[in-house]
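Chemist: sequence and predicted structure, then a few things I'm wondering about:
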Amino acid sequence: MRPVPERPASGQESVWDYPRPPRVESVAKRVRIELGGQAIVDTDDVVRVLETSHPPVYYLPIDAFAEGTLTPGEGASFCEYKGGARYFDVHGGGTSRARAGWTYPQPSPGFEVLRGRVAVYPGVMDRCTVDGVEVEPQPGGFYGGWITPEIVGPFKGGPGTNGW
């Protein structure tokens, strides 16, 4: 059963207006991620992927992450749109999170801008911000969307949303 989309107010976006297949776009935003009390990345070189029913996923340059904060993680996965993903373990301030970040080493056509970029699951970081506003993680543990006040749902990922 398809959910009823929330109506966005002025200045907001509905995830139900995002496309499928997804769209990738550069955004003029500053993203900061903290883990173990340490800023592991702080950059304004940001792209996001928008897909129907999902909050945006932010991708940041691998080179923007502090040295030693990303190490190869176990396993791989495949996205029908973006291609094969590899995982990173993310480290900061003496804290480690296994498979908390991912990259597309050879992204599919149309998603080439993701090469050399990393996304992280905000729910396992201490703090993620977009232009200084703290992010709420997408419900569930499978997707890595970032919810900010200008994004409205409902969002895929929580219980009962598998068939959306």
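Modeler: Arrived safely, thanks for sending. If you're wondering where the values come from, they're calculated on a predicted model, not measured in any experiment.
Chemist: CA only for contacts and neighbour counts going forward, please
Modeler: OK.
Chemist: any idea how far residue 138 is from residue 93?
Modeler: 24 Å (CA to CA, to the nearest Å).
Chemist: equivalent analysis for residue 122, please.
Modeler: 17 Å.
Chemist: going by secondary structure, the residue sitting nearest the centre point of the chain is in what exactly?
Modeler: By CA atoms, centre = their mean, the chain has its centre lying nearest to residue 57, at 2.8 Å. Using DSSP states H and E, residue 57 sits in strand 54-61.
Chemist: residue 122 and residue 93: which is more packed in?
Modeler: residue 122 (26 against 13; other CA atoms under 10 Å).
Chemist: now for the residue lying closest to the more buried one once chain neighbours are set aside: which residues touch it?
Modeler: Leaving aside its sequence neighbours, residue 122 sits nearest to residue 137 (CA to CA, 6 or more residues apart in numbering; 5.4 Å). The neighbourhood of residue 137, defined by CA atoms under 8 Å, 6 or more residues apart in numbering, consists of 121, 122, 123, 144, 145, 146, 147.
Chemist: now with 7 Å, please.
Modeler: 122, 123, 145, 146, 147 (CA atoms under 7 Å, 6 or more residues apart in numbering).
Chemist: quick revisit: how much space between the residue nearest to the centre of the chain and residue 3?
Modeler: For residue 57, the distance to residue 3 - CA to CA - is 21 Å.
Chemist: next one: residue 87
Modeler: In terms of CA to CA, residue 87 sits 31 Å off from residue 3.
Chemist: who has more neighbours, these two?
Modeler: Between residue 87 and residue 3, residue 87 has the larger neighbour count (other CA under 10 Å), namely 23 against 13.
Chemist: take the one below as the second:
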Amino acid sequence: MRPVAIAPAPGQESVWDYPRPPRLERTERHVQVWLGGVQIADTRSSYRVLETSHPPGYYLPRDAFLPGVLLPAAGSSVCEWKGRASYWTLTAGGMSVPKAAWSYEHPTPEFEPIAGHVALYAGRVDRVTLDGVEVTPQPGEFYGGWITPEIVGPFKGVPGSWGW
């Protein structure tokens, strides 16, 4: 069944207005991430990926993370738009979360600006904020989008959305 897009109110964006193939945008929104009670990342310089039916995914520069937080993890996956992803274990405050983050070290030409930047699953860390507002993780185990009040769906990842 095809989803019905929620009409965005003033100041909101609908994920159904995002393009396919996805678009990459630079953003200066303030991103902060905590794990094990420790703030592990802080930046006002990242990229967001906008794709139909998905809340934005954010890619942070590697130097936004505290030293020693990012450890290579086994495995990889392939995105038809961005290329081959490498995974990262996040470690801080006595916690270690395997495959909590990923990066594209050699992305496709359209996504070259995110080479080496790191995205993360908001649901696998203590807390993520965007301009001081706590992020809600995109539903589903596979997707890494971040939901904030200015983004409306419905979002891919909810039960029954595999074929969207």
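Modeler: It's in. Note that this is a predicted model, so its numbers are computed, not measured.
Chemist: what's the helix or strand that the strand holding residue 57 of the first structure is followed by packed up against?
Modeler: Next helix or strand after strand 54-61 of the first structure toward the C-terminus (DSSP H and E): strand 70-79. In this structure, strand 70-79 of the first structure packs against strand 83-92, strand 95-103, with contacts taken as 3 or more CA pairs under 7 Å, 6 or more residues apart in numbering; DSSP states H and E.
Chemist: and the angle from the shortest one to strand 54-61?
Modeler: Here strand 95-103 of the first structure runs at 100 degrees with respect to strand 54-61, directions being taken by axes from the mean of the first three to the mean of the last three CA atoms, to 10 degrees.
Chemist: list the buried ones in strand 95-103 of the first structure?
Modeler: 96, 97, 99, 100, 101, 102, 103 (16 or more other CA atoms under 10 Å).
Chemist: and the contacts of that strand?
Modeler: 35-36, 73-74, 85-91, 117-121, 124.
Chemist: after it, which helix or strand is next? Please name it.
Modeler: strand 117-120.
Chemist: what range does the strand holding residue 57 of the first structure cover in the second structure?
Modeler: Using TM-score structural alignment, strand 54-61 of the first structure lines up with residues 54-61 of the second structure.
Chemist: any idea how far the alignment partner in the second structure of residue 15 of the first structure is from residue 47 of the second structure?
Modeler: Correspondence of residue 15 of the first structure to the second structure, assessed by TM-score structural alignment: residue 15. Using CA to CA, residue 15 of the second structure is found at 17 Å from residue 47 of the second structure.
Chemist: try residue 1 of the second structure
Modeler: Separation of residue 1 of the second structure from residue 47 of the second structure (CA to CA): 32 Å.
Chemist: more neighbours, the two?
Modeler: Shown here are residue 1 of the second structure and residue 47; by other CA under 10 Å, residue 47 has more neighbours (23 against 7).
Chemist: what's near enough to touch the closest residue to that one other than its chain neighbours?
Modeler: Excluding the flanking residues, the one nearest residue 47 of the second structure by CA to CA, 6+ apart is residue 26, at 4.3 Å. Applying CA under 7 Å, 6+ apart to residue 26 of the second structure gives the contacts 46, 47, 48.
Chemist: try it again at 8 Å.
Modeler: 45, 46, 47, 48.
Chemist: on that earlier part again, let me have the helices and strands packed on strand 70-79 of the first structure in a markdown table, adding distance to residue 41 of the first structure as columns.
Modeler: What follows is those, written out as a markdown table (distance: least, CA to CA, whole Å):
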| stretch | distance to residue 41 of the first structure |
| --- | --- |
| strand 83-92 | 10 |
| strand 95-103 | 12 |
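Chemist: closest one to residue 155 of the first structure among those strands?
Modeler: Shortest distance between residue 155 of the first structure and those, using CA to CA, is found for strand 95-103: 20.3 Å.
Chemist: the closest one against the second structure, how far on average?
Modeler: Strand 95-103 of the first structure, aligned to the second structure and superposed, deviates on average by 0.5 Å (mean CA distance after the TM-score superposition for the first structure).
Chemist: how far out from the middle of the chain is that strand?
Modeler: Strand 95-103 of the first structure sits 12 Å away from the centroid of its parent chain (CA atoms, centre = their mean, to the nearest Å).
Chemist: again with stretch 19-32 of the first structure
Modeler: A distance of 9 Å separates the centroid of the chain from that of stretch 19-32 of the first structure, by CA atoms, centre = their mean.
Chemist: cool, thanks, signing off.
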